[in-house]
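Chemist: Kindly return the folded structure for what I paste below:
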Amino acid sequence: MKSYRVQTLIECIVRNYNNRKVVIWGKCDSSDMISKALYEQHGIVTEYFIDSNTNLLNGTTVRSVMEIDRKSNDIYVVIPLRYHKSIIERLTAFGYKEVNDYAYSSHKPISITKDKMDDYSYSDIFGNKIVGDISNCKVIFRGYNSTITIGNSTNIQENVEIYIDDDVNVSIGNNLTIFKNTKWNFLPDSLVTLGDNCIFEQDGELTCGRNAEITIGSNILFGCRYWIVASIQSRIKIGNDCLFSRDVMIRTNDGHSIFDINTKKNINSALKEQYKKSVIISDHVWVGAKCTCLYNTKIHSGSIVGAHSLVKREFPNNCIIAGSPAKIIRRDIAWSKENNRDNMDIVNEKYIHYTLEVN
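Modeler: A predicted model of the protein is given here:
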């Protein structure tokens, strides 16, 4: 939990607990941090923790949530967790009133549509901002101090949702097009940059994890049902003038942990190694239908990835790669977005090069 979130919560507790016993909802790193800060700054001792996870309960320091039922006269509850409507409903049923009887570190998600903005601008008391035309998009702020900036001539269809957590910075260029049924999710401290003339077709998902970064250049097309995931502390970088066909997956993690039985160590997703995980796709790369690009992928400019390929290493410029795992099947090629052309004059000269070897 960020220091400013801790201090804001501490101040709310001190103002409202009125010498009642302090109970913290959720046994996790954030709750331990709040408990320690309360004692060190104000001498307030945490009576106990409560949790809905029965595996954590020990009957003394961690108890069932039922322990606080109908005890608002004696107990002040602190919730240092992501906002959950079910927690609010449970507290209300137990007879607790917001602020007077409990402090929640997260605010209720704020859903912003174009009609709630003032001349292409929005800001709130939590430090969140929108600058630009969000068209038919719905932006949902779930945290604090985040900014999304969008350029001119936006075309966003219905049922497009962008979820934004704490300290997120999103910068989008001009002429953005997003088709219907799209969900983008930006976790705390993520950084997302999109260039001009980007098109994202329908039914796609894009997620930028905590402390992760996604950079996408200009003149980009993603076909329908794309799935882009930059996991915690990792990076995805896509150059200019690229084409991605339908059902393309780009991700910087495996989704689950794998361990070496002998050493008992994580061999695929240790947190300290995450910053090394990246997918880099250079300018003018064409990725075919149903391809998967995993971490360690690096594709140099002017290349083509054949349909249904699995990519997880570096490949040179101006070549065709295909297969699972992908391998080079042809070198010294150039390609154009236009179909049925008889000569190479249509190809921009800056993308015509002989294939060079990579280390």
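
Chemist: Going by C-alpha atoms from here, please, whenever you check contacts or count neighbours.
Modeler: Will do.

Chemist: And the residue lying closest to Asn266 once chain neighbours are set aside, how close does it get to Lys312?
Modeler: Once flanking residues are discounted, Asn266 sits nearest to Phe259: 4.5 Å by C-alpha to C-alpha, 6 or more residues apart in numbering. Plainly put, Phe259 is 20 Å away from Lys312 if you go by C-alpha to C-alpha, to the nearest Å.

Chemist: Sequence B follows; please return its structure for comparison with A:
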Amino acid sequence: MREHMLAGKPYKAKDAELDRMHAKALKVMHTFNNSGPEERNKRMSLLNELFGALGANSEVNPPFYCDYGVHIYAGEKFFANYDCVILDCNEVRIGDRVLLGPKVQIYTATHPLHPAERREEWELAHPVTIEDDVWIGGGAIICPGVHIGAGTTIGAGSIVTRDIPANVLAAGNPCRVIRKLNTD
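Modeler: This next block holds a predicted model:
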């Protein structure tokens, strides 16, 4: 099922391999989310155990939640503020110097539109890519399959349902480009 999940094909999450991966992530997140502020080295070690890759000088403030963790690849100087959620049923690729405000949610998981397929517990997942130097304001939601270009700012509370180009300010529900940003 994991191969189907990562390929964007229908899969069932109630699978022995996926259950083991999720249980491991839950255990690591529990330890991370209950660690003290003075335990920075412990937190970094736990994040490196949880994520597929985590660049140098990165920081994640607890609480933090994800499905598996191993499908999250974050670059250098990545920062996630309090209460972020990344549902990584497919790959989440995050570039260098990406900033997530509090309560940002990144979803790769989705469900079939037809109720009969949902009753049979089929699910889908589409990768999310966030390029370098992106700032995502607090409470924003990034939907499955979205690609956000380098240097872009996503306004707080936005719901990003489609790709957003590089070097723009985008905001709203649905999120749309407000203006181009000066890159000088």
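
Chemist: how many neighbours does the corresponding residue of structure 2 for the residue nearest to Asn266 of structure 1 have?
Modeler: Using TM-score structural alignment, the equivalent of Phe259 of structure 1 in structure 2 is His114. Residues within reach of His114 of structure 2, counting by other C-alpha atoms under 10 Å, total 8.

Chemist: if I look at His114 of structure 2, how far off is Glu123 of structure 2?
Modeler: The separation that His114 of structure 2 has from Glu123 of structure 2, given C-alpha to C-alpha, amounts to 11 Å.

Chemist: Show me the helices in structure 2, by range?
Modeler: Per DSSP state H, structure 2 carries helices over the ranges 2-6, 16-33, 40-50, 115-119.

Chemist: in the second one, what counts as buried?
Modeler: Neighbour counts over helix 16-33 of structure 2 (16 or more other C-alpha atoms under 10 Å) mark 18, 22, 24-26, 28-29, 32-33 as buried.

Chemist: before we move on, what about stretch 29-47 of structure 2?
Modeler: 29, 32-33, 43-44, 47.

Chemist: okay, how far is it across stretch 42-58 of structure 2, tip to tip?
Modeler: Separation of the first and last residues of stretch 42-58 of structure 2 by C-alpha to C-alpha is 13 Å.

Chemist: can I get the helices of structure 2 in a markdown table with distance to Ala109 of structure 2?
Modeler: As requested, these are arranged in a markdown table below (distance: least, C-alpha to C-alpha, whole Å):
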| stretch | distance to Ala109 of structure 2 |
| --- | --- |
| helix 2-6 | 9 |
| helix 16-33 | 14 |
| helix 40-50 | 18 |
| helix 115-119 | 13 |
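
Chemist: Quick check: which of those helices is nearest to Gly138 of structure 2?
Modeler: helix 16-33 (19.3 Å; C-alpha to C-alpha).

Chemist: tell me the angle of that closest one relative to helix 40-50?
Modeler: Computed by axes from the mean of the first three to the mean of the last three C-alpha atoms, to 10 degrees, the angle separating helix 16-33 of structure 2 from helix 40-50 equals 170 degrees.

Chemist: quick check, distance from helix 16-33 of structure 2 to the centre of its chain.
Modeler: On the basis of C-alpha atoms, centre = their mean, to the nearest Å, helix 16-33 of structure 2 is displaced by 16 Å from the centre of the chain it belongs to.

Chemist: Over to stretch 168-184 of structure 2?
Modeler: For stretch 168-184 of structure 2, the distance to the chain centre is 20 Å (C-alpha atoms, centre = their mean).

Chemist: what residues are up against Ile164 of structure 2?
Modeler: Residues counted as contacts of Ile164 of structure 2 (C-alpha atoms under 8 Å, 6 or more residues apart in numbering) are 146-149, 170, 176-177.

Chemist: Where neighbours are concerned, which of these has the most?
Modeler: In those, the most neighbours by other C-alpha under 10 Å go to Ile148, 25 neighbours.

Chemist: between the helices of structure 2, which gets nearest to Trp135 of structure 2?
Modeler: Nearest to Trp135 of structure 2, of the helices of structure 2 and by C-alpha to C-alpha, is helix 40-50 at 20.7 Å.

Chemist: Pull the residues that contact the closest one.
Modeler: 25, 28-29, 31-32, 35, 54, 59, 68-70.

Chemist: from the residues you listed, which is closest to Glu131 of structure 2?
Modeler: Taking the contacts of helix 40-50 of structure 2 together and measuring to Glu131 of structure 2 by C-alpha to C-alpha, the closest member is Leu54, at 14.5 Å.
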